[in-house]
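Chemist: Kindly return the folded structure for what I paste below:
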Amino acid sequence: MVARVICFAVIFGLSAPAFAGEGPTGSDVKIMSFNVRYGTAKDGENHWDKRKEFLAETVKAFGPDLLGTQETLGFQRDFLAEKLKGFGVIGVGRDDGKEKGEMMALYWREARFEKTDGGHFWLSESPKDAGSKSWDSSLPRMVTWVRLKDKLGGKPVLFVNTHFDHIGKEARLKSAKLIREQIAALGKDCSVVLTGDFNSGEDSDPYKALFHKSGNDESPVVDSFRVAHPKREEGEGTTTDFKAGVNKGSRIDWIGVSRDWKVVAGEIDRTEKNGRTPSDHFPVTAVIRR
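Modeler: Predicted coordinates for the structure are as follows:
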């Protein structure tokens, strides 16, 4: 039996972006962020080969229009691309900007969106240099982005995906600031969607650097989950260790959206089968509306 547990709330009177509190419509955009756990990890019964079909089923059950994955090796990127018929995909390895290392792969539903531009930058003092790292980062970390034309009209969408370092405290903060700067530069005249595993909790400096006001400047994105659920609760952790059930740890996987979107829903998808989850992170999802 597959169980799906969804977090959902209805609120009113928020400053933009508003929380609509209605059911989805045909023009809504469904977003998923999913750390899929790198496929060569020695995970025993939770090895990629034993859970990849379950993971693909979990993605398709939600039916995203935009999907950002983290810890994605090339063969995992290609597996999901094969399973997700009608999706465009972009993703390169963080070690060399080609096929070596984990990817921040992006997928978009081509019936809705058309890619007009795309690229990558590294979370370092030399963001154009593939494989570069700075500060106290333990590994090269990067961002993949695409600019998409919405076939239903409206502003183009800048879709950004990342994975912050798991050790470097300074690196996570500097990475958040760099992404905020790059969103402002790359996303002029765009609506924005940001997905990722940020390895940071909601009280952290990287979270504040991304979502809080800086001087007189509003952040270009807001935390879609917190818009949908303004009151923090226990059990919002997004890591799983492949075990089903609520996690009382930190919510480190986020979906940020620009203020011109209305947040219809924000969820932590706790899909499980026989007590196991499809990855060591829960996917997080959002439904947004212009």
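
Chemist: drop to CA atoms for contacts and neighbour counts, all remaining ones
Modeler: Will do.

Chemist: what about P24, neighbour count?
Modeler: P24 has 15 neighbours, counted by other Cα atoms under 10 Å.

Chemist: Hmm, A286 and it touching each other?
Modeler: No - in this structure, P24 is not within contact of A286 by Cα atoms under 8 Å, at 10.9 Å.

Chemist: mind listing the helices for the chain?
Modeler: Counting by DSSP state H, the chain has helices at residues 48-62, 74-83, 169-186, 205-211, 224-228.

Chemist: which helices and strands does the last one pack with?
Modeler: Translated: helix 224-228. Applying 3 or more Cα pairs under 8 Å, 6 or more residues apart in numbering; DSSP states H and E, we find helix 224-228 packed against strand 253-257, strand 262-268.

Chemist: To compare against the first, here's the next sequence to fold:
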Amino acid sequence: MTRVDVPPGASLSMNLDTSPSPPPTSDRPATMPLRVVSYNIRYATRNPVIGERPWNVRRPRLTTQLSFITAGHESSFLCLQECLYEQIQDVQTDLGESWANIGRGRGDGPRDGEFSPIFYRRETWRCERHETRWLSKTPDRPSRGWDAVLNRIVTMGEFSHVKTGTRVVVMSTHFDHIGVKAREHSAELLIKFGKEWSSEGDGSPVSVVLIGGDFNSSPQDMAYKTMTAPDSGMADISDLVPESRHYGNHVTYTSFGEAREVPSRIDFLFIQEPRTAQVNTFGVLANSFDDQIRVSDHRPVVADLDIVI
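Modeler: Predicted structure coming up:
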């Protein structure tokens, strides 16, 4: 496998080719570029582990990184995980008023517990509807599923492009880190929800369904295999770009260097099949720079697509 090496502090933004597609022909429909990012930003704990810096130190580095990743990509979606309500406010403040977000906490109240929010630019996208569901047997109310040790959620939004009316569905999720059965059944729920949301709404066709998240599952685990099974209607976006063109890292979870933690690939972007979108780039970016401060214990996962208008 050939991979592009990333020097310390390197990132992915302007150097990717996200130029518009050629003018449509009778055989080639018009398209528009879209960037999607999945990033577990690590919750703002009051008891940092060894090697972890507090949120007030990580915050400016993380939000500057998000701004850089999305600069020049007006159609970007940010699927974040492990955000407390205060962090949602901080990210919103630092990104600025041009951004909006959807989502709620996984606890009993809308601000309780961790969020898996979706951020988008309000001048580019209009949120037509959104919902948070729990990954359990009772997805319509706060609940814990199967052998999970915590409530787990998925945030879902249907968006229409302000200029073209193009509709997309975006989902952000965070699977349980302990429950093996819970992760597998959560994958089944995501597939089900994706199919529902791609066929519901006002009747207008959905151009693409995208899912970003921390799945706490490696490609060898049943949850991942469920997501990518031939009958799932989903595909791992990284599989749609030749490995020789993957940018950056392979590992998405680095930890903060704790002795018992094993770096692994557990964060993914998925796209619903059959698709009309063209996936152009895929990369796993850096989460530490020259100062050696890890912005998070996860790395951002990024892909660029051309979606049919």
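
Chemist: Overlay the chains and give the TM-score.
Modeler: The TM-score (TM-score structural alignment, normalised by the length of structure 1) is 0.85; 268 aligned residues with a Cα RMSD of 2.5 Å.

Chemist: follow-up on the earlier one: intersection of neighbour lists for P24 and A286 of structure 1?
Modeler: Common contacts of P24 of structure 1 and A286 (Cα atoms under 8 Å, 6 or more residues apart in numbering): V264.

Chemist: Quote the end-to-end distance of stretch 207-222 of structure 2.
Modeler: One end of stretch 207-222 of structure 2 to the other measures 28 Å (Cα to Cα, to the nearest Å).

Chemist: List the buried residues in that stretch.
Modeler: By 16 or more other Cα atoms under 10 Å, the buried positions in stretch 207-222 of structure 2 come out as S207, V208, V209, L210, I211, G212, G213, D214, F215, N216, S217, M222.

Chemist: Could you do stretch 225-234 of structure 1 as well?
Modeler: Neighbour-count burial for stretch 225-234 of structure 1 flags F225, R226, V227, A228, H229 (criterion: 16+ other Cα under 10 Å).

Chemist: What of stretch 120-136 of structure 2?
Modeler: Buried, per 16+ other Cα under 10 Å, within stretch 120-136 of structure 2: 120-122, 124-127, 130, 132-136.

Chemist: In CSV, list these along with distance to S98 of structure 2.
Modeler: Compiled in CSV, the buried residues of stretch 120-136 of structure 2 are given as follows (distance: Cα to Cα, whole Å):
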residue, distance to S98 of structure 2
Y120, 9
R121, 6
R122, 6
T124, 9
W125, 11
R126, 12
C127, 14
H130, 19
T132, 23
R133, 27
W134, 29
L135, 31
S136, 34
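
Chemist: Any chance of the helices and strands packed on helix 224-228 of structure 1 in TSV with distance to W135 of structure 1 and mean neighbour count as columns?
Modeler: Formatted as TSV, these follow (distance: least, Cα to Cα, whole Å; neighbours: other Cα atoms under 10 Å):
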stretch	distance to W135 of structure 1	mean neighbour count
strand 253-257	22	25
strand 262-268	32	26
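
Chemist: Columns distance to S214 of structure 1 on top of these, output as a markdown table?
Modeler: Converted to a markdown table, these look like this (distance: least, Cα to Cα, whole Å):
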| stretch | distance to S214 of structure 1 |
| --- | --- |
| strand 253-257 | 16 |
| strand 262-268 | 23 |
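
Chemist: Identify the residues contacting the residue nearest in space to the middle of structure 1.
Modeler: With distances taken as Cα atoms, centre = their mean, the residue of structure 1 nearest its centroid is T195 (2.3 Å). T195 of structure 1 sits next to M32, S33, G68, F159, V160, N161, T162, D253, W254, I255, G256 when contact means Cα under 8 Å, 6+ apart.

Chemist: Looking at these, spot the one nearest A61 of structure 1.
Modeler: Closest to A61 of structure 1 out of the contacts of T195 of structure 1 is M32 (11.2 Å), distances taken as Cα to Cα.

Chemist: Let me know how buried the residue mapped onto the closest one from structure 2 is, in neighbour terms.
Modeler: Using TM-score structural alignment as the criterion, M32 of structure 1 maps onto V37 of structure 2. Residues near V37 of structure 2, counting by other Cα under 10 Å, number 28.

Chemist: can you check the one 10 residues further on too?
Modeler: Counted by other Cα under 10 Å, the residues lying close to N47 of structure 2 total 9.

Chemist: what's the matching range in structure 1 for stretch 116-129 of structure 2?
Modeler: Per TM-score structural alignment, the counterpart of stretch 116-129 of structure 2 in structure 1 is residues 104-117.

Chemist: For G145 of structure 2, which non-adjacent residue is closest in space?
Modeler: Computed as Cα to Cα, 6 or more residues apart in numbering, the closest residue to G145 of structure 2 that is not its neighbour in sequence is S136, at 3.8 Å.

Chemist: Contacts only, for the one you found.
Modeler: Counting by Cα under 8 Å, 6+ apart, S136 of structure 2 has contacts S143, R144, G145, W146, R152, A182, H185, S186.

Chemist: Filter the residues you listed down to just the buried residues.
Modeler: S143, R144, G145, W146, R152, A182, H185, S186.

Chemist: Let me know the closest of the residues you listed to H298 of structure 2.
Modeler: Nearest to H298 of structure 2 among those, with distances taken as Cα to Cα, is R152, at 18.1 Å.
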